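**Q** coords below, sequence missing:
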């Protein structure tokens, strides 16, 4: 069977003791250049096993490298994903979201810590702006309420004068004075709004002046006394007129 034969070029040389041509023959040197090995040959089986082992080892190493690369990529991209989600939530108006700092103690951790510090500052500023906006709304509501009271009084007194309900000259004079005081009250409210605007812009200067509490209460009672009398309510100013301003 040629499949199990071994063919090639052979060269042989006898080996003699001490290299002498007539010395004792101790062996032979055979040099061969094979052209074909038998199909079932121990060297070929060994090489096949070696190649198979190399392929399996290479595949195993490749799998380990791929798994390790995926793990490193995941550890690297996870902090970036956290930063991206937190930034997107802030863009949508949620200033409470924070990035999760990695435990790698590197630039990514410093980036996450810096981002969270920036988010804390922005959240604090936004909360302060919201608080100021709420205060402004409350103030405007109070101003609107305060403006409604003298306007209602002026309207009522003016209609009474126009309709001739108040016929007594002295009462007419008192009513006219009440209207004048309510106009002054409106002017003070407008001035308060202007001062508030100046305070917000940082251009206001406080000017302290004495205030007559007894006179102020008298003016207030004079405005609301007609409605209170209709309701059966008696008003009385108990502040001593001699009280120092």
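**A** That came in fine, so what should we check first? Note that the coordinates shown come from a computational prediction; the quantities given were computed from them, not determined experimentally. Numbering: from 1, shown residues only.
**Q** C-alpha from now on. contacts and neighbour counts both.
**A** Fine.
**Q** quick one, longest helix in this protein?
**A** Across the chain, the longest stretch assigned as helix under DSSP state H is helix 107-163.
**Q** one more to weigh against that first structure:
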């Protein structure tokens, strides 16, 4: 039986990345919805077995500038109300946190580049343990407060980094899915203005990706595979 995974994509280069392999091996057929091109309101949020909301360079609070966000929030709200597997990455996690009543706001500093996260006891006891001590890719300037009823899984000195609600909902601020061997240059070009404004040298990110990218790939895939397996979908962790 084929399962379906729907990914809401905000910019073309922020994809499922290395998670695509795990989804395929778990028997999922993946489809992207590009929110800039497709009518988000026409999507049935209950239909896919898994919904993944990907990252993007806008804020959840910019609904007047980007009206599609209000429609997207409504879609995710209906999904969460059905208690179905849902995963948010970066902007996706912020959208989920907003629906759950948490505040999302600018941190005042860009957290961009490779650095490890600090796992909480709950984080170290679940799928994110694979990422313990692994420098992960951060790329954000906003952060979410912990939603009421959620469990905090990871932090940095700057921001909350991951939370869960039961076993079905997982929000992650950083990018465990990033395929730095394939997509990094598109990230650097697509976010060139942001990097320049923050005084971040893309050469440093490129160098760090060569050093840390393989470990992030393996750990990110293992964490995602284990999370999928919690929903009764056995997968290969290698």
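**A** Looks like it came in fine. Remember, predicted model here, so these are calculated numbers, not experimental data.
**Q** superposed, what's their TM-score?
**A** Structural agreement between the two chains, given as a TM-score (TM-score structural alignment, normalised by the length of the second structure), stands at 0.23; 86 aligned residues with a Cα RMSD of 5.3 Å.
**Q** and the next element down the chain from the longest helix of the first structure?
**A** Scanning forward in sequence from helix 107-163 of the first structure, with DSSP states H and E defining helices and strands, the next element found is helix 169-201.
**Q** in the helix or strand just after that next one, which residues are buried?
**A** The first helix or strand that comes after helix 169-201 of the first structure along the chain, using DSSP H and E, is helix 213-230. Neighbour counts using 16 or more other Cα atoms under 10 Å place 214, 219, 220, 222, 223, 225 of helix 213-230 of the first structure among the buried residues.
**Q** the strand ranked longest in the first structure packs against which elements?
**A** What stands out as the longest strand in the first structure, according to DSSP state E, is strand 25-36. In terms of contacts (3 or more Cα pairs under 8 Å, 6 or more residues apart in numbering; DSSP states H and E), strand 25-36 of the first structure is packed against strand 7-16.
**Q** the strand it packs on to strand 25-36, inter-axis angle?
**A** Compare the direction of strand 7-16 of the first structure with that of strand 25-36 by axes from the mean of the first three to the mean of the last three Cα atoms, to 10 degrees and you get 170 degrees.
**Q** in strand 7-16 of the first structure, what's buried?
**A** Taking 16+ other Cα under 10 Å as the neighbour-count basis, strand 7-16 of the first structure is seen to contain the buried residues residue 15.
**Q** name the helices or strands packed onto that strand?
**A** Using 3+ Cα pairs under 8 Å, 6+ apart as the contact definition, the elements that strand 7-16 of the first structure packs against are strand 25-36.
**Q** packing partners for the helix or strand hosting residue 222 of the second structure?
**A** Under the assignment given by DSSP H and E, the secondary-structure element containing residue 222 of the second structure is helix 202-229. For helix 202-229 of the second structure, the elements it packs on are helix 19-25, strand 104-115, judged by 3+ Cα pairs under 8 Å, 6+ apart.
**Q** and it, what's buried?
**A** Residues of helix 202-229 of the second structure classed as buried under the neighbour-count rule (16+ other Cα under 10 Å) are 202, 205-206, 208-209, 212-213, 215-229.
**Q** what's the answer for stretch 185-196 of the second structure, then?
**A** In stretch 185-196 of the second structure, residues buried by neighbour count (16+ other Cα under 10 Å) are 187, 188, 190, 194, 195.
**Q** can you put those in a markdown table and add distance to residue 111 of the second structure?
**A** Written out in a markdown table, the entries for these read as follows (distance: Cα to Cα, whole Å):
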| residue | distance to residue 111 of the second structure |
| --- | --- |
| 187 | 15 |
| 188 | 15 |
| 190 | 17 |
| 194 | 11 |
| 195 | 11 |
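**Q** what's the closest of those to residue 104 of the second structure?
**A** residue 194 (19.2 Å; Cα to Cα).
**Q** so how far is residue 160 of the second structure from the closest one?
**A** The gap separating residue 194 of the second structure from residue 160 of the second structure is 21 Å, by Cα to Cα, to the nearest Å.
**Q** go on, residue 195 of the second structure?
**A** 22 Å.
**Q** equivalent analysis for residue 30 of the second structure, please.
**A** Computed as Cα to Cα, the residue 30 of the second structure to residue 160 of the second structure distance reads 29 Å.
**Q** between these two, which one's more packed in?
**A** In this comparison of residue 30 of the second structure against residue 160, neighbours counted by other Cα atoms under 10 Å, the higher total goes to residue 160 at 20 against 17.
**Q** these two touch, right, the more buried one and residue 154?
**A** Yes: contact between residue 160 of the second structure and residue 154 holds when scored by Cα atoms under 8 Å: they sit 6.4 Å apart.
**Q** what's the burial count for residue 111 of the second structure?
**A** Residue 111 of the second structure: 20 neighbours (other Cα under 10 Å).
**Q** swap that for residue 121 of the second structure, please
**A** The burial count for residue 121 of the second structure: 12, using other Cα under 10 Å.
**Q** could you find the closest non-adjacent residue to it?
**A** residue 153 (7.4 Å; Cα to Cα, 6 or more residues apart in numbering).
**Q** any idea which helix or strand comes after whatever helix or strand the one you found lives in?
**A** Remark: residue 153 of the second structure resides in strand 151-155, with elements defined by DSSP H and E. Tracing the chain past strand 151-155 of the second structure, the next element assigned as helix or strand by DSSP H and E is strand 160-165.
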